[in-house]
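Trainee: Next comes the sequence, and after it the predicted model I'd like to discuss.
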Amino acid sequence: MPLTDTRIRNLKPEKTPYKVADGGGLYLQVTPNGSKLWRMRYRFEGREKLLSFGAYPEVSLQRAREKRTDAKGLLADGIDPSAQAKADKAEHAALTEHTFANISAELVHKLRREGKAETTLNKKQWLIDMANADFGETPIRDVDAPMILKTLRKVEAKGNYETAKRLRSTIGQVLRYAIATARADNDPTYALRGALIAPKVSHMAAATDRDTFAKIVRAIWAYDGGSPSTRAALKLMALLYTRPGELRLALWEEFDLEQAVWTVPAERMKMRREHVKPLPAMAVEILRELQSETGSNYRAFPSLIARNRPISENTLNQALRRMGFSQTEHTSHGFRASASSLLNESGLWNEDAIEAELAHLGADQVRRAYQRSRFWDERVRMADWWSGEIRKMLMKSD
């Protein structure tokens, strides 16, 4: 007997689920908790299968019968209603859920869980936001080369060629993640490789001859401006030649001043591997003096303005500008090139030991591990020698 709304409303739950048929394979399943669920049994290619239409009364009796009629029509055309329902669901998700913005957010979350540095993630999000402003709500499968190029041209029009290049790369990263997770079929950014204006490559300015570098060293030790954090950081950049972000973001817990070592955590290293640096006595002395100023803060180099934040790379570069060194002469990142050039020119040290101290890692994993253990003693001697050279530079007058 076909169902009626009155009959359905009067159906009471029992201890076990039971079914009440409406005909044509459609029935209502009443569960012990009182739910009334529409189901339809059918056969396709000799196999019995089941469709779910939702719950009553959200899906009315009339709507459930319409769904049954639609399913019968598909069967008449040789189409499996279950397969069609899955395809419809996937299509709906592609239009409403699998947008560029949603998938890019997933990617950023994945990178954060993988331990990528917060600075890296912020830069990535900044680029993604540019793309989201133009096509964030577009289904990922509909993002095409002309759409992307329009966004890139807007960045190029401002003369930001390097940003446009990085934006293309980041958009491509999102699209390739969508391909890997079966929500896109191709990456149209490949077709745009030759479409952008190539940015002019500019290297970080650095003093790589001894006399010029010595002038910078003397200026730093004579500098009485800025905060204790800034003055100490500049001295340590000259002594330790780390990447600026590795130093200025340092926490006091990373330094073992008794053992004279500094352990830089993997998440702050460019190659995402922990890096242990030997500290010469001169560096330990500077750190102990700084600790008397900032030791109450968990950060070793807190900002003078916001104590919960570190000093910025711009702060270090501005201090160099105040000392009279232009951005084409030397930058905070330039200490690495200065040290690398002068250490190699000395002829005293194994090139691999210098590379290990700079945390420049080659392609071979085994060789990297071998370098770290084999060259530690040499790196300790090299750190002491380099601090001795700094002392000689300080003793020599212009």
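Mentor: Happy to help now that I have it.
Trainee: Please count neighbours and contacts with C-alpha atoms only from this point.
Mentor: Noted.
Trainee: can you give me how far stretch 152-167 is from the chain middle?
Mentor: 20 Å (CA atoms, centre = their mean, to the nearest Å).
Trainee: list the buried ones in that stretch?
Mentor: Across stretch 152-167, burial judged by 16 or more other CA atoms under 10 Å covers 152-153, 155-156, 161-162, 164-165, 167.
Trainee: repeat for stretch 338-348
Mentor: Neighbour count says stretch 338-348 has 338-340, 342-343 buried, by 16+ other CA under 10 Å.
Trainee: ok, second structure coming up, stack it against the first:
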Amino acid sequence: MKTKLTPDFVKNVQPEKGRRLEFRDTEERGLVLRVTETGNKSWSMRYDAPDGTMRRKTYQYPATGLARARELVRTLRGQVTEGRDVIAEERKAKADAKVEAARETLSDVATAYFAACLVGTQRIGNKVRIKAPGTLANEKRVWAADIEPKFGKRLVATLTKKEIIQWVDTLTNRSPSAGRAGFHLLRQMLNFAVTRDIIPMNPAPHVAVKAAEPRKRWLTDEELRKIWALLNDIEARAEVEISDEMALLLQMMLVTPLRASEVAGMAWAEIDGNVWTVPAPRMKGKREHVMPLTGPALELLERARQIVGDDKLVFRSTRSGRPLHAVSISAAFKRIVEHLELTRCTPHDYRRTFLTNVCGERIGIPRALGKLLLAHADYDVAAIHYDMNSYLPEKRRIADAWAALLMTIVAEKPSDGGGKVIAFPRKQA
């Protein structure tokens, strides 16, 4: 039936059971509003193709409103007048795009994927965010070391689940962590290729990988003494090839138990007296973290100022001029562990050592408070979205207690909580 369509009419028209209603617009020839018995509303625009075939384009309401629908039907009439078959052109363009996509190699996909990670469009969803520089750097390392040599030149459309499984098995036999890292990154890249319409589906959404064993390692007092003594000994450090900057960083990570990348990126502008404020972009949880600096921490900073001498970064790499990299930190710590003939451990075990000690009978801090210094993820809704406190007084009591215990363990004189306050420069607004 012919009807003068208005926004109110389109919005309020009701479906009829057992019927599909069609309302032809009296203002724009060829525009039809269709209403199914389930209440679905859409625009139908019919035209005759040059070969005499009747074509129809459709658009969904309310994504396309009345004004936009009229504009589209006018444009369509103009294209038909020029002798064009719009639907045939769209079908051909889509087919051509699929053919072109089939020519893309995994290296092409990787280039686009890493570019998308910089702006947070690497996958679909409402929780997508820009990848942290450290995470992205690690993914590029995995890509260059394990994925690109095997699949880089391959057309993405030709990858099969069987060969991906065989490749993951080979990596896992070399190192379980390499198998996990390689597969997880390849899966992300293939999912990215699906969202970009390069391939219709991920050839390997699920592949068995060896699960990581939960870490339970923490350092004993004797191990802490040995590590601290080596880091303080210039000759011993030289034997293990530990630079002054690396030694100071590994000590600071034990005194202020944040993650390696968070401590490595410490800048003088983040320090105000005996308080260190780590900006949200540098934190794993993307939330600003306020860390009290104890006497031992301030003494390490003073040594860093004298030895490193950089006016921006506390622990600047002499090679790159940038913060010491997590891979370099892990490698240096591994050399220390092997030199001292300790049971395998990593810098991340510092954090477990800290919490085990402060929450145990030695100090007796409740775990909920001990976690404050770790900046560990809190999945409580109120904590995430409503509680904006920094808990600096509570953190300082915990930090002071830990510093005193640590200095006693490594046989250095315990520092009081206040320590010497150094006037570090602050970033100008």
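Mentor: Everything's here; your move. Quick caveat: nothing in here was measured; it's all calculated off a predicted structure.
Trainee: hmm, back to that, Trp38 of structure 1: which of the buried residues of stretch 338-348 of structure 1 is nearest?
Mentor: Ser340 (73.5 Å; CA to CA).
Trainee: so which helix or strand takes in that closest one?
Mentor: Per DSSP states H and E: Ser340 of structure 1 is located in helix 334-346.
Trainee: helices or strands up against that helix?
Mentor: Contacts defined by 3 or more CA pairs under 8 Å, 6 or more residues apart in numbering; DSSP states H and E place helix 334-346 of structure 1 against helix 228-240, helix 351-357.
Trainee: now what about that helix, what contacts it?
Mentor: 204-210, 213, 237-238, 241-243, 349, 351, 354, 358, 386 (CA atoms under 8 Å, 6 or more residues apart in numbering).
Trainee: cutoff 6 Å now
Mentor: For helix 334-346 of structure 1, contacts defined as CA atoms under 6 Å, 6 or more residues apart in numbering pick out 204-208, 238, 241.
Trainee: Let's check: the centremost residue of structure 1 is which one?
Mentor: Central residue of structure 1 (CA atoms, centre = their mean): Leu121, 3.7 Å from the mean position.
Trainee: just checking, what residue in structure 2 corresponds to that one?
Mentor: Aligned counterpart of Leu121 of structure 1 in structure 2: Leu136 (TM-score structural alignment).
Trainee: Pull out the buried residues from the one helix or strand that match maps to.
Mentor: Assigned by DSSP H and E, Leu136 of structure 2 belongs to helix 133-142. Under the neighbour-count criterion of 16+ other CA under 10 Å, helix 133-142 of structure 2 has 134, 139-140, 142 buried.
Trainee: The helix or strand that that helix is followed by vs structure 1, mean deviation?
Mentor: Next helix or strand after helix 133-142 of structure 2 toward the C-terminus (DSSP H and E): helix 148-151. Compared with structure 1 after fitting, helix 148-151 of structure 2 has a mean deviation of 3.5 Å; criterion: mean CA distance after the TM-score superposition for structure 1.
Trainee: How far does whichever helix or strand comes after helix 148-151 of structure 2 sit from its chain's centre?
Mentor: Downstream of helix 148-151 of structure 2, the first helix or strand assigned by DSSP H and E is helix 161-174. Offset of helix 161-174 of structure 2 from its chain centre (CA atoms, centre = their mean): 25 Å.
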